[in-house]
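Trainee: Need coordinates for the following:
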Amino acid sequence: MIKIGAHMPISKGFDRVPGDTVKIGGNSFQIFPHNARSWRASIPSDDVSNKFKREMKRCKIDWENAFCHCGYLVNLASPKEDVWEKSVSLLKTEVEICNKLGIKYLNIHPGSHLGTGEAEGMDRIARGLNEVLNTTKRVVILLENVSQKGGNIGYKLEHLKKIYDLVDQKDRMAITYDTCHGFDSNYDITKKEGVEALLNEIEDLFGLEKLKMIHLNDSKYPLGAAKDRHERIGKGFIGEKGFAVFFSFKEIRNVPWILETPGGNEEHAEDIRKVFEIIEKYGIEVE
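Mentor: Alright, predicted model coming up:
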């Protein structure tokens, strides 16, 4: 079974997410644990978390297919001590929100070193992650690959590996692969040899079992453009044929796919249908 969904709004309550996911044709989802543009976050009440868990059960969504994404302000690579400290504090709260809701995975962008250099940035990220992981429980942090722009760390998978190696609790660390970010950074998944190279790199660096989520996004710009502009499925430079190549690998189909494409629930429903159209059109066998 293909595990697919989208980043879902929480404005009407966490408990609406599982049902809305099913309505758009999904069985997986990603949410923000709070207002993503704020440093403020609060732990949900027992009533809120219990309603959410009941809806998860009613909608028969596997907990392995439920993800949170950290807020936009978090930057563990920041050389600004106040920003770094607020990032660590907020990430701890986000982990506790995940724990209260029962969500196992929290996805983060590694961060931007703001011109101070990748090595220093990676050290700060690992120091922050150790602080978070050593004072919280259960939740697994997913490091996401990012576009090669500005001072971003993580546009190469080897960056994620260097951070991973510096973290104490490796059992609570895994990765997310974003197709647009990867395409921006010269990971060409439109060709069979490109996908094979990607999978081999993940296996060599982490083991494929550490790949827990794929952000499924087309790209508004060509390979290597480093623009970080997501596009609807099949409408960008990865395109239908490119995604058909990507989907043809069993290792890719085994991982939940989460759309972060432009638009809301209606557009995401259309993109989910498009994914299955591509699978059918190109004769991809789904177990």
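Trainee: use CA for all of it now, contacts and neighbours both
Mentor: Will do.
Trainee: Break down the protein into its helices, ranges please.
Mentor: Taking DSSP state H as the criterion, the chain carries its helices at 16-23, 46-58, 81-101, 118-133, 157-166, 179-184, 192-205, 239-247, 250-253, 265-281.
Trainee: how big is the angle separating the fifth one from helix 118-133?
Mentor: Meaning helix 157-166. Taking axes from the mean of the first three to the mean of the last three C-alpha atoms, to 10 degrees, one finds helix 157-166 and helix 118-133 inclined to each other by 50 degrees.
Trainee: One more, please, to line up against the first structure:
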Amino acid sequence: MEITIGAHVSISGGMDKAIERQEDIGGNCGQIFAGSPRTWSVSEYEKEEGEKFQEMRDEKGQNPYVIHSTYLVNLATPKDDLFEKSLNCLQSELDAAATLGVEYVVFHPGAHTGSGRDTGVKRIAEGIDELDIPENVTLLLENTAGKGTTLGRSMGELRDMIKHAETPDEKIGVCIDTCHAHAAGYDLVSEEGFQDFLQEIKEDIGLDKIKVLHLNDSKDERGSEKDNHMDIGYGEIGDEGFSNIVNAEEFEDLPIILETPSDKRAGYKENLEHILELRE
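Mentor: The predicted structure follows:
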């Protein structure tokens, strides 16, 4: 069965350029930013632009697509001004996804910065409930490396965010990032550790809630809480860990997005080809 895999590509020069960049690396799905990832600005898209983007994706067989939210979003914050900025930004990204025909918007839940875990989790749920998630768009919570007061490191924390939200269940999902899971302490390399990881997903979230995989190797040791991505096979997860992931029947239908550094060792094309080599 064909694997659905692509990478995070730039929209510099226009949406058609993103399609071309994806095609150049051999991707058949993809991820983009809807604005600058380190600012609050989100681009506004016209209906015609969205229709053209969808047409080109269909023509090139690149589906689904994901919008990755800006890194500034923090729904766990106790600060009302940052909470409102985060909500407004996420709403703009959700609206952009609807215009562009993009199926998913993924965001990092945020950090409670001292208000406490339970308060932060409930704040995230409150934020989700204030969003108007468009039809045909699903909002995805991404697991985190867990550094400091960051929330979302465990499947249980993600479960609690979803559980406290009153938003219809089908409008919310989860994106699993391998580097983040490894940094948070999950063992993706040994067979036993990986099966434990799958079991925790099943028990705490349910496999049906996992919609997208971010595949990134990790520069640091397991449990480091450091979010330093590496090219596939060059880090601490290595071929053994990624072989477990891409051959798990529980994940076989999920779109895979690469966010590897694409440095001098291996570009996206090489990372993608390496993943295909590991697929049995």
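Trainee: TM-score them against each other, please.
Mentor: TM-score for the superposed pair, counting by TM-score structural alignment, normalised by the length of structure 2: 0.94. Supporting figures: 277 aligned residues with a C-alpha RMSD of 1.7 Å.
Trainee: ok so, going back, relative to Met1 of structure 1, which of the helices of structure 1 is closest?
Mentor: Comparing the helices of structure 1 by their distance to Met1 of structure 1 (C-alpha to C-alpha), the top pick is helix 250-253, with 8.3 Å.
Trainee: mean per-residue distance, that closest one to structure 2?
Mentor: Average distance, helix 250-253 of structure 1 versus aligned residues of structure 2 after superposition (mean C-alpha distance after the TM-score superposition for structure 1): 1.9 Å.
Trainee: Would you mind listing the buried residues in that helix?
Mentor: Residues Ile252, Arg253 are the ones in helix 250-253 of structure 1 that count as buried (16 or more other C-alpha atoms under 10 Å).
Trainee: residues in contact with Val189 of structure 2?
Mentor: Neighbour list for Val189 of structure 2: Ile237, Gly238, Glu240, Gly241, Phe242, Asn244 [criterion: C-alpha atoms under 8 Å, 6 or more residues apart in numbering].
Trainee: Tell me which residues touch the third one, please.
Mentor: Contact partners of Glu240 of structure 2, counting by C-alpha under 8 Å, 6+ apart, are Val189, Ser190.
Trainee: on that earlier part again, of the helices of structure 1, which stretch is the most buried?
Mentor: helix 179-184 (a mean of 28; mean count of other C-alpha atoms under 10 Å).
Trainee: circling back to that earlier point, so for Gly150 of structure 1, which of the helices of structure 1 sits nearest?
Mentor: Proximity to Gly150 of structure 1, assessed across those by C-alpha to C-alpha, is greatest for helix 118-133 (11.2 Å).
Trainee: Show me what the closest one is packed up against.
Mentor: Where contact means 3 or more C-alpha pairs under 8 Å, 6 or more residues apart in numbering; DSSP states H and E, helix 118-133 of structure 1 is packed against helix 81-101, helix 157-166.
Trainee: Give me the mean deviation of the first one from structure 2.
Mentor: Spelled out, it's helix 81-101 of structure 1. Helix 81-101 of structure 1, aligned to structure 2 and superposed, deviates on average by 0.6 Å (mean C-alpha distance after the TM-score superposition for structure 1).
Trainee: next one: the last one
Mentor: Between helix 157-166 of structure 1 and its aligned partner residues in structure 2, the average distance after superposition works out to 0.5 Å, using mean C-alpha distance after the TM-score superposition for structure 1.
Trainee: and that helix, which stretch of structure 2?
Mentor: Helix 157-166 of structure 1 corresponds to residues 155-164 in structure 2, going by TM-score structural alignment.
Trainee: isn't Ile67 of structure 2 right next to Val106, touching?
Mentor: Yes. Counting by C-alpha atoms under 8 Å, Ile67 of structure 2 does reach Val106; the two are 6.4 Å apart.
Trainee: Tell me how many other residues surround the spatially closest residue to Gln54 of structure 2 that is not a sequence neighbour.
Mentor: Once flanking residues are discounted, Gln54 of structure 2 sits nearest to Gly101: 6.2 Å by C-alpha to C-alpha, 6 or more residues apart in numbering. Neighbours of Gly101 of structure 2 under the rule other C-alpha atoms under 10 Å: 22.
Trainee: What of Leu213 of structure 2?
Mentor: Residues lying near Leu213 of structure 2 (other C-alpha under 10 Å) number 21.
Trainee: That one: what's it in contact with?
Mentor: So Leu213 of structure 2 contacts Cys175, Ile176, Asp177, Thr178, Leu254, Pro255, Ile256, Ile257 (C-alpha under 8 Å, 6+ apart).
Trainee: Could you report the distance from the aligned partner of Glu249 of structure 2 in structure 1 to Tyr177 of structure 1?
Mentor: For Glu249 of structure 2, the aligned position in structure 1 is Lys250, judged by TM-score structural alignment. Between Lys250 of structure 1 and Tyr177 of structure 1 the computed distance is 15 Å (C-alpha to C-alpha, to the nearest Å).
Trainee: Cool, thanks, signing off.
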